[in-house]
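Asks: mind looking at a prediction? Sequence and model below.
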Amino acid sequence: MSTRVQGWRKLAGASWGAPRDPQFTGDIDIDAAELLAYADRVRMETGAHVTVTHLVGRAVAHALGRVPAMNVRLARGREHPRESIDVFFIVSTAGGSELTGIKVTAADQKSVVEIADQLEADVQAVTDGTDADFGRAKKLLTLLPPRVLKAALGISAWLTSDLNLDLPALGMRRQAFGGAMITSVGMWGIAHAYSPLAHYYRVPVLVLVGAVSQQPVAVAGKVLVRPVLPITATFDHRYVDGFQAASFAHAVEEYLAHPASFEPRTERRVPDQRSVVEDAAAAQAEGASKTTATGQAARSTTMGA
């Protein structure tokens, strides 16, 4: 059920229009030792291509669950709770020359392995040209001149977010960018950057994942060299105040510090190498035993004759 916008959110909405000036930013550094170890273990056990970006996306979904006041849709002076916690991942295709995006619905209810699997499958569909929605959107992007395209993007946001309509025939899906967005520059070796919010995103936060690097960190009174993951965020002040942003950041840190505590137990999809070797040795021993037994039986038959 929607409620009328009140207090600071009403004031912020009256003070600013679409995101051109209501943006504010923040950053955190994560000790990534446990995070990287967990990602390695999950990849080894499941075969899923789980990356740091996938884990940060899962952490963002966790944080939106912890701060439900951020997981809202603002339209016509009212705030509407979103139906689910959805996270939009900006991904590169065509060898990095093009950008597209995949929305993971109910990301808080999916494991990081399920998120990685969905992104891999959806990116492949985009690459193969079998994603019909992407095809329609790309055709529109190609045909429209810049001035018309700007108006079309605004109209699309108004229809799919403000009016909450789902228009797949036009390549316009309801709340296309979900409740938060994730992108990464870590793959290019960039540690620290900020990404702007476009007026048609209609999301409270865009999170950017930097490159992990070895940094001196104070641990229990000692300076140790540890892998550090920098994360930055751009917030829309019409959705988020300072207290909510800080609560969101703490929840992201909470998940990334101990991801295994928030993930279901992974089911092994890749056979353990030690088990494979042991099984092969057992099979070889069994074969040798059968060969020996057959030879002994043949000798007994010969002697009896």
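Replies: Structure's in. What do you need? Keep in mind that this is a model prediction, so the values were computed, not measured.
Asks: can we go C-alpha only for contacts and neighbour counts from here?
Replies: Fine.
Asks: residue nearest the centroid of this protein?
Replies: Gly57 (3.2 Å; Cα atoms, centre = their mean).
Asks: what sits closest to that one if chain neighbours are left out?
Replies: Ile182 (6.3 Å; Cα to Cα, 6 or more residues apart in numbering).
Asks: which SS class is that neighbour?
Replies: For Ile182, the secondary-structure state derived from DSSP: H, G, I helix; E, B strand; the rest coil is strand.
Asks: and Ala176, that one's in a helix?
Replies: No - read with three-state DSSP, Ala176 is coil and lies in no helix.
Asks: ok, second structure coming up, stack it against the first:
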Amino acid sequence: MAMASWNDPFSPEIHGHAKCRMGKCLQFIDDFNKATGKKITITHLVMKMTADTLANYKDFTGKIVCGCYVPYETVDISCMVNLDNGEDVDFFLIPDLNNKSLTQLHDEYDEKLKNLRTGKGYEIHKKITRLFNFLPPSIAGVLLELYGFISIFLGYDKPEWGLKKHTCGSMAIANIGTGGIEKCYLPIPSFLRVFGFFALNTMKDEPVIDNGKIVVDKVLSIMFSFDHRFGDGSRGTKALGEMKNRLENPYEFFRIE
């Protein structure tokens, strides 16, 4: 599937990264978990803050059909997770995330993750991947593009066949820092037809300037890959700045339920 996913370089991707101070975010997560009995993580917060930010940028939340932009009705965010102890990966989608609370996100996240790793979703995923194991990359590539055309381009939804009209939604999030990677950009497979990817890298202690003084704080590098056809760089930079502000100041944007 890896070989079948790419053609010669002509992609309109742009790449960059932002560093976020995570001290307040980690404290918020600890306070939230103690108060609610839930267990949210940085991945949960990044997904939620991405959805809340993109709700203000409707030109980043749709798809491109025949060279025209078609907006989605809701802001849907997907998460890429490991399967089979890191031997495979897949996505699950949280729809309309900007209108859901952190508690709702936590519960739906856990349910879909369990389904994808051990439930019906896992069975469907394995059936599809087993098919591709027997196909040469040239044929597999055609089938992948056909998948993207039928499910995302045409909006045909048949989950039991592996066809999902919003496979990755408006944005896909991948936490790759658990493997110790400090900086890594993710490519955008053409057949997924998604606006972009956020890759969460390893968090580490770094010196930062705070009110003119040098202090040490936890810093997370978020690497992004965007499809430039969806909008110009100035709006993308502004949206990224808003998300960074939400992540660094969670108490200003959320309450502990």
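Replies: Everything's here; your move. Fair warning: this is a prediction, and the values are worked out from it, not measured in the lab.
Asks: just the TM-score for the two chains, thanks.
Replies: For this chain pair, the superposition-based TM-score is 0.90 by TM-score structural alignment, normalised by the length of the second structure; 248 aligned residues with a Cα RMSD of 1.9 Å.
Asks: still on that earlier bit, need the counterpart of the residue nearest to the centre of the first structure in the second structure.
Replies: Aligning on TM-score structural alignment places Gly57 of the first structure opposite Met47 in the second structure.
Asks: what helix or strand does that match sit in?
Replies: Assigned by DSSP states H and E, Met47 of the second structure belongs to helix 42-54.
Asks: superposed on the first structure, where does that helix end up, distance-wise?
Replies: Here helix 42-54 of the second structure, set against the first structure after superposition, deviates by a mean of 1.1 Å using mean Cα distance after the TM-score superposition for the first structure.
Asks: that helix to strand 171-175, inter-axis angle?
Replies: 160 degrees (axes from the mean of the first three to the mean of the last three Cα atoms, to 10 degrees).
Asks: show me the contact partners of helix 42-54 of the second structure.
Replies: Applying Cα atoms under 8 Å, 6 or more residues apart in numbering, the external contacts of helix 42-54 of the second structure come out as 25-26, 29, 60-61, 75-79, 97-98, 102, 105-106, 173, 175, 200, 239, 242-243, 246-247.
Asks: in helices, which of those residues appear?
Replies: If you go by DSSP state H, those have 25-26, 29, 102, 105-106, 239, 242-243, 246-247 in helices.
Asks: in the first structure, which spans are strands?
Replies: For the first structure, the strands defined by DSSP state E cover 3-4, 23-31, 72-75, 78-81, 87-93, 98-104, 180-184, 205-209, 213-219, 222-236.
Asks: need those strands in TSV with mean neighbour count, can you?
Replies: Converted to TSV, those look like this (neighbours: other Cα atoms under 10 Å):
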stretch	mean neighbour count
strand 3-4	10
strand 23-31	16
strand 72-75	21
strand 78-81	18
strand 87-93	19
strand 98-104	17
strand 180-184	24
strand 205-209	26
strand 213-219	13
strand 222-236	19
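Asks: between those, which gets nearest to Arg265 of the first structure?
Replies: Among the strands of the first structure, strand 98-104 comes nearest to Arg265 of the first structure, with 20.7 Å by Cα to Cα.
Asks: what is the corresponding segment of the second structure for the closest one?
Replies: Using TM-score structural alignment, strand 98-104 of the first structure pairs with 88-94 in the second structure.
Asks: repeat for stretch 66-77 of the first structure
Replies: Counting by TM-score structural alignment, stretch 66-77 of the first structure corresponds to residues 56-67.
Asks: start to end distance for that stretch?
Replies: Stretch 56-67 of the second structure has its terminal residues 23 Å apart, counting by Cα to Cα, to the nearest Å.
Asks: related to what we said a few turns ago, show me what the residue nearest to Gly57 of the first structure lines up with in the second structure.
Replies: In the second structure, Ile182 of the first structure lines up with Ile173, judged by TM-score structural alignment.
Asks: its match reaches Phe198, doesn't it?
Replies: Yes - in this structure Ile173 of the second structure lies within contact range of Phe198 using Cα atoms under 8 Å: 4.9 Å.
Asks: got a list of contacts for stretch 173-191 of the first structure?
Replies: 53, 57, 60, 71-72, 82, 85-91, 103-105, 157, 160-161, 164-167, 193, 201-213, 230.
Asks: so how far is it from its chain's centroid?
Replies: Relative to the centre of its chain, stretch 173-191 of the first structure is centred 8 Å away, using Cα atoms, centre = their mean, to the nearest Å.
Asks: buried stuff in it?
Replies: Of all the residues in stretch 173-191 of the first structure, those buried under the rule 16 or more other Cα atoms under 10 Å are 173-186, 191.
Asks: apart from its chain neighbours, what residue comes closest to Phe89 of the first structure?
Replies: Phe89 of the first structure's closest residue in space is Ile182 (Cα to Cα, 6+ apart), at 4.9 Å.
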